[in-house]
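K.L.:
A structural model of the following input is requested.
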Amino acid sequence: MGFHNLKTNLEDGIYSIVIDREEKANALNAQTMQDIEGAFQEVYDNPEIKGVLITGAGNKAFVAGADIKEISEINYMTGRKFAESGQEIFAKIENCPKPVIAAINGYALGGGCELALACHIRVASENAQIGLPEVSLGLIPGYGGTQRLPQLIGKGKAFEMIMTGDPVGAKEAQSLGLVNHVVEQAELIKKAETILRRIIARAPLAVSMVIDCVNASQTTDDGYQTEANSFGNCCKSEDFVEGTKAFLNKRKPVFQGK
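P.N.:
This is a model prediction of the structure:
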């Protein structure tokens, strides 16, 4: 599938998505959002894709925000639709049954921060700056940032970041739990791929259910029931039989995702 503003590549089960608007600091315009939605539909539909790595072109910006020219032209009605559409696309990422890692290679601001928040794991380069500066434009985050940021770093610090609009550097982001790892720029993609390879070597159905259960802890009244149901479903899978047999026979399991 071809995209206007993305470069994609599938190798050894890892689907790499590069937001390719380097001249615009990889800002999220309407076409790019449409491309991201299409790329994740491919992730859902293609069984050869086992995990996703998403990053930005160049070494200065992951995504430096939304396209301000487009935003300046919206009103109340179109603004609501703008936010709802973005929320729907990013929910597709958050609920993706395959692991998604954001490799944050510089500025991740506004919609770029929200994109990273929707991913399951975040790895940042040392030059990363992460924040939600929408209040400086008379706006608030609209793609889920007010909901996901407090889940990761707590209500108080989320209030401070969103209401001041001030970004945090990579090391502070790591100390807050906003990113999992901080590495040198040259090691960023390698680190993200290493984590993905470790995950996709595990049982795919179990990994998918982990995503469901962790998300349920924030979105349902009884995440424990989701966990119990998912545990039961794992127990009737072929992967469970293979995993336990492999352990008892002291060999590596060969999972089929069944």
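K.L.:
for the rest of this, base every contact and every neighbour count on C-alpha atoms.
P.N.:
Noted.
K.L.:
what's the first-to-last distance across stretch 44-53?
P.N.:
With CA to CA, to the nearest Å as the measure, stretch 44-53 spans 14 Å from end to end.
K.L.:
actually stretch 230-244, not the one I wrote
P.N.:
For stretch 230-244, the first-to-last residue distance is 17 Å (CA to CA).
K.L.:
buried stuff in it?
P.N.:
Neighbour-count burial for stretch 230-244, counted by 16 or more other CA atoms under 10 Å, picks out 230, 234, 237, 239-240, 242-243.
K.L.:
one more to line up against the first:
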Amino acid sequence: MSELVITRQRDSYFEIILNRPDKRNAINLEMLHAFDAAVAQANRAPGLRAVLISGAGESFSAGIDVSALLGLAQTYGPHWQQRMRAITDEFQGVFTRLERLELPTIALLHGHCLGLALELALACDLRVAAAGTALGLPETLLGIIPDVGGTTRLTRLVGPARSKELIFTGRRIDAADAERWGMVNYVTTREELSGKGEALAAEIAQAAPLAVGMAKRVIDGLADIDRGLLLEGWAQSQLFASEDFLEGAQAFMTRRPPQFKGK
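P.N.:
Model prediction:
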């Protein structure tokens, strides 16, 4: 297992820790693949009743490492923009496998939980945030949309109006507003964050595991996630070929306001 992701089993729960603290746990392709392997490891481990996901250092995660976006040509070849549907499928598959674990999953958020990191958290069953945590989906400020389940899962969780507000503006909200909107289940202090997650896991462990797993499948089955992911992939394949995306990415890297033209 890559040291970019740390795993350990403690009693009846399994911990997955994002471990790139010097980069605020920004997610590059290597970390994404290591996270996918950690989810598979949790799925195979015996005797588990819950999975806790957290981040080392000062943030849960600042989201995707933007240099990874700009390096897509190196990973997927010079015609990567024509392969965006397949690339999006690969990213989506990681969080879909997380979501489809029969084990309950609890994301423990602190510091920053932005973009791809929030999409990861939305693929979990429960979310606990430390007070002051910044949450958001800033993709439209780069000329793209949240395409790794963020648009679909946020809408399922908080409804169309709140999802449109957060995604259209790219705004960050704090943990208190996220709790009020229904994005997180609890807000606690940074010091009590792990303890609250463990207490939730212990409470879940008192219920029958087969019943919990089936309840999760039924609840998740009420929303057409697969169709939403397909729509996200279709939209993103158009946006990555736009001039606005190139402008947004360049503006982000040079720390200047983007000048979007709708092209």
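K.L.:
quick revisit: which two among the buried residues of stretch 230-244 of structure 1 are spaced furthest apart?
P.N.:
The most widely separated members of those are Ser230 and Glu242, with 17.6 Å between them, by CA to CA.
K.L.:
residues near Pro141 of structure 1, how many?
P.N.:
Residues within reach of Pro141 of structure 1, counting by other CA atoms under 10 Å, total 18.
K.L.:
mind telling me what element the equivalent of it over in structure 2 is part of?
P.N.:
Matched to structure 2 by TM-score structural alignment, Pro141 of structure 1 sits across from Pro146. For Pro146 of structure 2, there is no helix or strand it lies in under DSSP states H and E.
K.L.:
please apply the same query to Met183 of structure 2.
P.N.:
Per DSSP H and E: Met183 of structure 2 is located in neither a helix nor a strand.
K.L.:
which ones are touching Ile14 of structure 1?
P.N.:
Going by CA atoms under 8 Å, 6 or more residues apart in numbering, Ile14 of structure 1 touches 49-53, 193, 196.
K.L.:
before we move on, what about Tyr15 of structure 1?
P.N.:
Each residue near Tyr15 of structure 1 by CA under 8 Å, 6+ apart is listed here: 8-9, 43, 49-53.
K.L.:
try 7 Å
P.N.:
Residues in contact with Tyr15 of structure 1, defined by CA atoms under 7 Å, 6 or more residues apart in numbering, are 8-9, 49, 51-53.
K.L.:
isn't Ile130 of structure 1 right up against Asp166?
P.N.:
No - with contacts counted by CA atoms under 7 Å, Ile130 of structure 1 stays clear of Asp166, the gap being 8.7 Å.
K.L.:
looking at the two, which one has more neighbours?
P.N.:
It is Ile130, of Ile130 of structure 1 and Asp166, that has more neighbours when counted by other CA under 10 Å, with 30 against 17.
K.L.:
what does the more buried one align to in structure 2?
P.N.:
Per TM-score structural alignment, Ile130 of structure 1 is aligned with Leu135.
K.L.:
which residues touch its match?
P.N.:
Leu135 of structure 2 is in contact with 112-114, 118, 172-174, counting by CA under 7 Å, 6+ apart.
K.L.:
over to Ala91 of structure 1?
P.N.:
Counting by CA under 7 Å, 6+ apart, Ala91 of structure 1 makes contact with Ala118.
K.L.:
mean deviation of whatever helix or strand Leu200 of structure 2 lives in from structure 1?
P.N.:
In the assignment (DSSP H and E), Leu200 of structure 2 maps to helix 193-204. On superposition with structure 1, the mean distance recorded for helix 193-204 of structure 2 (mean CA distance after the TM-score superposition for structure 1) is 0.5 Å.
K.L.:
show me which residues of the helix or strand that that helix is followed by are buried.
P.N.:
Downstream of helix 193-204 of structure 2, the next assigned helix or strand under DSSP H and E is helix 209-221. If you call a residue buried by 16+ other CA under 10 Å, then helix 209-221 of structure 2 has these buried ones: 209, 212-213, 216.
K.L.:
mean deviation, helix 209-221 of structure 2 versus structure 1?
P.N.:
Its matched residues in structure 1 lie on average 0.5 Å from helix 209-221 of structure 2 after superposition (mean CA distance after the TM-score superposition for structure 1).
K.L.:
quick one: that helix aligns where in structure 1?
P.N.:
Mapped onto structure 1 using TM-score structural alignment, helix 209-221 of structure 2 covers residues 204-216.
K.L.:
need the helices for the stretch 51-200 of structure 1, in chain order.
P.N.:
68-71, 76-94, 111-118, 145-153, 155-164, 170-176, 188-200 (DSSP state H, counting those that start in this stretch).
K.L.:
please identify which of those is closest to Asp35 of structure 1.
P.N.:
Comparing the helices of the stretch 51-200 of structure 1 by CA to CA, helix 76-94 comes nearest, at 10.3 Å.
K.L.:
chain center to that closest one, what's the gap?
P.N.:
How far helix 76-94 of structure 1 lies from its chain's middle: 16 Å, per CA atoms, centre = their mean, to the nearest Å.
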